[in-house]
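>>> Here is my input, please return the structure:
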Amino acid sequence: MIAPPALPDLLLDPIVRLALSEDLGRAGDLTTDATIAPGTRIEAHIAARKPGRLAGMDAAAYALKLIDASVELDQHLGDGAELSPGSKIATLSGSARSILMAERTMLNFIGRLSGVATLTARFVAEIAHTNATIVCTRKTTPGHRAVEKRAVRCGGGTSHRYGLDDAILIKDNHIAACGSITEALKRAHAYAGHLRMIEIEVDNLDQLEEALPLKPHAVLLDNMDNETLRRAVSMIDGVCKAEASGGVNLDTVKGIAETGVDYISVGALTHSASNLDVGLDLP
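Modelled structure (predicted):
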């Protein structure tokens, strides 16, 4: 697959600086300072210990750059690459003190984000025979949304909203506070302008029937069983996009995709992905 571009340094910088700062604390790397003589040079390899999908190399490379831009990073595999146990991801050459200082933060980013990409790839594979697309949600680690959503893309998925400011998604609480689906959609259309998408969440077919004449761009079909999803897709009949959500997992996603929905949102991609085991080793 073609991996998404690396995130701009402007976005990576606060995320990576915070990670390095919480590791280095107030006194730096005491172990390295105590045991490694200045001027010592090494070569080290980052390698996968479990199979998966690679992500997070942009954040890892930026962490190394902030510690010591003179350390050479020779990247053998790019984000989006398939990993097998033992796959050599990158070679680092330079100051031993700098490499050891950056090691854990680099591996944390690669392990966490490769875990997200790996889980996403599993969901994508389950529905590859359909026209549905796997999308992630805003259920991300606070402060890490940009890197986690990019990791989803490395796994072959894409994103729902990045934040509250890039689309209008009318959920059940908005409807309750506003008074009705009809009133919520009328207000949204009056406010949105021509470039903002409007999606509305519905829990049943009666709500869907009320929403469709008001022309949302997409309808979020929440916690519906597969038969209800099929009926909903038939009712929508291409008038807008159909998105399924609610407790989606690897056991259920295939059946959901086969109902004909356009998108399936999966919060688990970012809130429940397991860390992929990667390590840094000296030859």
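>>> Every contact and neighbour count from this point should use C-alpha atoms.
Noted.
>>> For residue 213, grab the count of nearby residues.
For residue 213, the count of nearby residues is 10 (other Cα atoms under 10 Å).
>>> With residue 275 instead?
17.
>>> and the gap between it and residue 51?
12 Å (Cα to Cα, to the nearest Å).
>>> swap in residue 269?
Look at residue 269 and residue 51: by Cα to Cα, they are 17 Å apart.
>>> next one: residue 283
In terms of Cα to Cα, residue 283 sits 21 Å off from residue 51.
>>> Ok, residue 152 next?
As judged by Cα to Cα, residue 152 and residue 51 stand 17 Å apart.
>>> ditto for residue 105
Distance of residue 105 to residue 51, given as Cα to Cα: 21 Å.
>>> More neighbours: these two, which one.
Each of residue 105 and residue 51 has its neighbours counted (other Cα under 10 Å); residue 105 has more, 23 against 16.
>>> pretty sure the more buried one is touching residue 59, no?
No. In this structure residue 105 lies outside contact range of residue 59 using Cα atoms under 8 Å: 9.2 Å.
>>> End to end on stretch 213-224, go ahead and measure it.
With Cα to Cα as the measure, stretch 213-224 spans 21 Å from end to end.
>>> Do a quick rundown of the helices in the stretch 51-200 of the chain.
Secondary structure of the stretch 51-200 of the chain, counting by DSSP state H, counting those that start in this stretch: helices at 57-67, 96-126, 145-154, 172-178, 181-192.
>>> from those helices, which stretch is densest packed?
Most buried of the helices of the stretch 51-200 of the chain, by mean neighbour count (mean count of other Cα atoms under 10 Å): helix 145-154, with a mean of 26.
>>> Show me what it is packed up against.
Contacts defined by 3 or more Cα pairs under 8 Å, 6 or more residues apart in numbering; DSSP states H and E place helix 145-154 against helix 96-126, strand 158-159, helix 268-271.
>>> run this one through as well so I can compare:
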Amino acid sequence: MTNNLDSITVDNVVVEALIDRAFDEDVQSGDVTTNAIVDKTQQARAVWVAKEQGIVAGLDVAKQVFEYLDPLVVWEPNVEDGTIVDEGTEIVTLKGRARALLTAERIALNIAQRMSGIATMTQKFVDAVDEYSVEILDTRKTVPGFRQLDKYAVQAGGGTNHRMGLYDMAMVKDNHIVAAGNITEAVQKIRNSSPEIQVEVETVTLDQVREALAAGADVIMLDNMSIEQMNKAVEIIGSRAHTEASGNVTLDTVKEIAATGVDYISIGALTHSVKAFDISQRLTYINNH
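Purely as a prediction, here's the structure:
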């Protein structure tokens, strides 16, 4: 689990496929409004302006969106991903073919506004627990196709990435426990099958915590437990495994949860209920003569 922007690689193949899909969805045969009104030789300058305070993320991806239509677009960011901006901040200026700036605008903004919204919300949670030695985690509750971008945005907000997918960490949940018969058997089957994989076990009772600890789980999730239960679970586990609190965590409850001494707090809302960060694009046409 990591929490810096250098530690997650956003695969350019994934980004290119995402942009291809977005243009196919939104533009298809062409932007009928822009193409009818704006001359294909017309140049323009655009400025992205923050309409609220928050953290910016996704600028490199947004740049690629505009380059998809105008490879010669001039892109001049005034801030970097992970920067806190105030309302009214000019985030980036760009210059290129007016048609490209208009047609690509919504796709670019959709991506950057989502990523910036995730970063901004993550930072609020991180700030709320800054007096504790706890890390704020994301989850797999991401938009299909956006996982790398969503998790990158969490890092931009100071959060930590949980597993990227089902392939890089084992997580034993209630249905797995039923299938295996018990927690001990479930953990042992994973150890036999993939001994190099880190194993996390989701628990809802203190008896399950004890069984997961005895089974040798690397991480024990305390799912939807009360503060009293979490305090007891952390005491039982000690330093023999990492602890993760999860389940309906809000800005109102996260500090009290952090005070229990858990190592991690995972929050699905960082990505599944994100509010887009408000950015507007202001465009000025340039005299071609």
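>>> Let me know the distance separating residue 247 of structure 1 from residue 256 of structure 1.
Distance of residue 247 of structure 1 to residue 256 of structure 1, given as Cα to Cα: 11 Å.
>>> ok so, going back, residue 36 of structure 1 is nearest to which of the helices of the stretch 51-200 of structure 1?
Minimum separation from residue 36 of structure 1 across the helices of the stretch 51-200 of structure 1 (Cα to Cα) falls at helix 96-126, 6.4 Å.
>>> which bit of structure 2 covers that closest one?
Using TM-score structural alignment, helix 96-126 of structure 1 corresponds to residues 98-128 of structure 2.
>>> Now do that stretch: distance to the chain's middle.
Its chain's C-alpha centre and that of stretch 98-128 of structure 2 lie 11 Å apart, by Cα atoms, centre = their mean, to the nearest Å.
>>> now the residue sitting furthest away from the middle of structure 1, what's its secondary structure?
Distance from the C-alpha centroid of structure 1, by Cα atoms, centre = their mean, peaks at residue 37 (39.9 Å). Recorded secondary structure, residue 37 of structure 1: coil (DSSP: H, G, I helix; E, B strand; the rest coil).
>>> Now which residue in structure 2 aligns to it?
Using TM-score structural alignment as the criterion, residue 37 of structure 1 maps onto residue 39 of structure 2.
>>> quick one, what contacts that match?
Listed by Cα atoms under 8 Å, 6 or more residues apart in numbering, the contact partners of residue 39 of structure 2 are residue 99.
>>> how close does it sit to residue 286 of structure 2?
Going from residue 39 of structure 2 to residue 286 of structure 2 by Cα to Cα gives 12 Å.
>>> what do you get for residue 267 of structure 2?
In terms of Cα to Cα, residue 267 of structure 2 sits 46 Å off from residue 286 of structure 2.
>>> How about residue 25 of structure 2?
29 Å.
>>> Those two - which one has more neighbours?
Between residue 25 of structure 2 and residue 286, counted using other Cα under 10 Å, residue 286 has the larger neighbour count: 14 against 10.
>>> Residue 42 is in contact with that one, correct?
Yes. Residue 286 of structure 2 is in contact with residue 42 according to Cα under 8 Å; the separation is 7.3 Å.
>>> Outside of stretch 158-170 of structure 1 itself, which residues are in contact with it?
The contact list for stretch 158-170 of structure 1, computed with Cα under 8 Å, 6+ apart, reads 133-138, 145-146, 149, 152-153, 184, 188, 192, 196-201, 265.
>>> Next, the buried residues of that stretch.
Neighbour counts over stretch 158-170 of structure 1 (16 or more other Cα atoms under 10 Å) mark 158, 159, 160, 161, 167, 168, 169, 170 as buried.
>>> Residue 121 of structure 1: which of these is nearest?
Using Cα to Cα, residue 158 comes nearest to residue 121 of structure 1 of the buried residues of stretch 158-170 of structure 1, at 11.1 Å.
>>> What is the equivalent residue in structure 2 for the closest one?
Checking TM-score structural alignment: residue 158 of structure 1 goes with residue 160.
>>> ok, now residue 263 of structure 1?
Using TM-score structural alignment, residue 263 of structure 1 lines up with residue 264 in structure 2.
>>> Look up how far residue 84 of structure 2 lies from its match.
Separation of residue 264 of structure 2 from residue 84 of structure 2 (Cα to Cα): 24 Å.
>>> Compare neighbour counts for these two and give me the winner.
Taking neighbours as other Cα under 10 Å, residue 264 of structure 2 and residue 84 compare with residue 264 leading, 22 against 18.
>>> residue contacts, that one?
For residue 264 of structure 2, the contact set (Cα under 8 Å, 6+ apart) comprises 134, 135, 136, 137, 242, 243, 244, 245.
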